[in-house]
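Chemist: Any chance you could fold what I've pasted below:
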Amino acid sequence: MIKLGESVDGFAQGIREHVKLGPKLSETVKGKLRLGARILQVGGVEKVFRQKFNIRDDEKLLKASQCYLWTTAGPIAGLLFVSNKRVAFCSERSIKLSSPTGKPLKAHYKVMIPLRKIKRATESENAKKPTQKYVQIVTDDNFEFWFMGFINHQRTLKYLQQAIHQAR
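Modeler: I've put the predicted structure just below:
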């Protein structure tokens, strides 16, 4: 019973942290509903992954998680995909960019890291808020990616570390 209570508390804490990272609760909920509708329209997260990242037939999706990618501009909500070949992130909504011609463009924020280029993936926590957990990915060239706001960061980290280990 105690273990079940801890699991429920951890899950509730994950949802709280996930929602708190968004600009407003109502905006976060709307974004999650839009994302869910888009996933259903396309036919599931695996099809979203294949569509967004032009995946080959020999690549298998292992785990998909809603989370935030920390950038210098702040957190960006999206989906983190872990496959047997790579880690990929795609934002839920498109972001505004400026083109060389000065015209504004809209595009999804994407990150794609081949597993063979990842040095390590570790768990970290906010020193001021220990309940706020991060998954840090460090590449061979010492570039760092910080993902946060997972409903269950430990499960995603487990899949990520297994995929990195098997790719070596």
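Chemist: From here on, just use CA atoms for contacts and neighbour counts.
Modeler: Noted.
Chemist: tell me the strands in this structure, going along the chain?
Modeler: Counting by DSSP state E, the segments of the chain that form strands are 61-71, 74-83, 86-98, 104-114, 118-125, 133-139, 144-148.
Chemist: Tell me which residue lies farthest from the centre of the protein.
Modeler: The C-alpha centroid of the chain is most remote from Thr101, which lies 31.6 Å away (CA atoms, centre = their mean).
Chemist: ok, Phe145 to Gly74 distance?
Modeler: Between Phe145 and Gly74 the computed distance is 13 Å (CA to CA, to the nearest Å).
Chemist: show me what contacts Ser99?
Modeler: Contacts of Ser99 were listed using CA atoms under 8 Å, 6 or more residues apart in numbering, and they are Leu105.
Chemist: and it, how far is that from Gln66?
Modeler: 29 Å.
Chemist: What of Asn84?
Modeler: 19 Å.
Chemist: And Pro75, by the same measure?
Modeler: To Gln66, Pro75 is 13 Å away according to CA to CA.
Chemist: Ok, Gln154 next?
Modeler: In terms of CA to CA, Gln154 sits 13 Å off from Gln66.
Chemist: One more, so I can put them side by side:
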Amino acid sequence: MTTKKRSLKLNMSDYAGKSVISKMNKLGERMDCLAQGIREHVSLSPKLTETVKGKLSLGAKILQVGGLEKIFNQKFSVKYDEKLLNVCQCYLSTTAGPIAGLLFISTDKIAFCSERSIKFLSPTGKLLRIYYKVSIPISKTMKAKESENREKPSQKYIQVITEDDFEFWFMGFLNHQKTLRYLHHAISSS
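Modeler: From the prediction side, this is the model:
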């Protein structure tokens, strides 16, 4: 009897050891993915100090306004039954270079708003400051797909394509796969 009990304990401890190792490996993979996302997010900005200042400023704005959902409601026209599904920090690729901001995914739209205001001259010569905003109705979105930089394959993009073949490129996600899942869910539910 004692031999059977010992072998049973040994087998269970082997299983527990394998389970712990498996979980540690999965955690390590997630941490590697997060670290890669952070590296990519930070590398898109011109200076690390500017990135840190921007993130602290954004965090203060979020707290001051009362949360991400309130920022979404303030920046974009929101329908009564519209629900915010996900918000993430990323960059929007523009001809002038990447712009840091927040990507909002709701049941009705994909929306982007820059973290900082952008300066430009009005036709009258007055200096204006506005936030760079994009709003894409989910009903007009054909697909969202993952893409990568050919020169830097570790740098991932999410390409959103509308019915009229207009493309929006988002990059610098902390977790682009999670964001892509939310985009696919929102598009397929419309």
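Chemist: of Phe145 and Gly74 of structure 1, who's got more company?
Modeler: Phe145 (17 against 10; other CA atoms under 10 Å).
Chemist: What's the match for the more buried one in structure 2?
Modeler: When structure 2 is aligned by TM-score structural alignment, Phe145 of structure 1 is paired with Phe168.
Chemist: who's in contact with the nearest residue to its match once chain neighbours are set aside?
Modeler: Leaving aside its sequence neighbours, Phe168 of structure 2 sits nearest to Val160 (CA to CA, 6 or more residues apart in numbering; 5.1 Å). Val160 of structure 2 is in contact with Thr141, Met142, Lys143, Ala144, Lys145, Glu167, Phe168, Trp169, counting by CA under 8 Å, 6+ apart.
Chemist: For Asp14 of structure 2, state which of those residues is nearest.
Modeler: Lys145 (41.6 Å; CA to CA).
Chemist: correct me, but that closest one touches Thr179?
Modeler: No. Using CA atoms under 8 Å, Lys145 of structure 2 is not in contact with Thr179, being 10.7 Å away.
Chemist: between the two, who's got more neighbours?
Modeler: With neighbours defined as other CA under 10 Å, Lys145 of structure 2 and Thr179 compare such that Thr179 has more, 19 against 14.
Chemist: any idea what that one aligns with in structure 1?
Modeler: Taking TM-score structural alignment, Thr179 of structure 2 has Thr156 as its aligned residue in structure 1.
Chemist: what residues are up against its match?
Modeler: Taking CA under 8 Å, 6+ apart as the test, what Thr156 of structure 1 contacts is Lys63, Ala64, Ser65.
Chemist: mind checking what Gln41 of structure 1 lines up with in structure 2?
Modeler: Checking TM-score structural alignment: Gln41 of structure 1 goes with Gln64.
Chemist: Within its local environment, how many residues does Leu128 of structure 2 see?
Modeler: Leu128 of structure 2: 11 surrounding residues under other CA under 10 Å.
Chemist: what do we get in structure 1 for it?
Modeler: In structure 1, Leu128 of structure 2 lands on Leu105 (TM-score structural alignment).
Chemist: ok, now how distant is its match from Arg155 of structure 1?
Modeler: In terms of CA to CA, Leu105 of structure 1 sits 35 Å off from Arg155 of structure 1.
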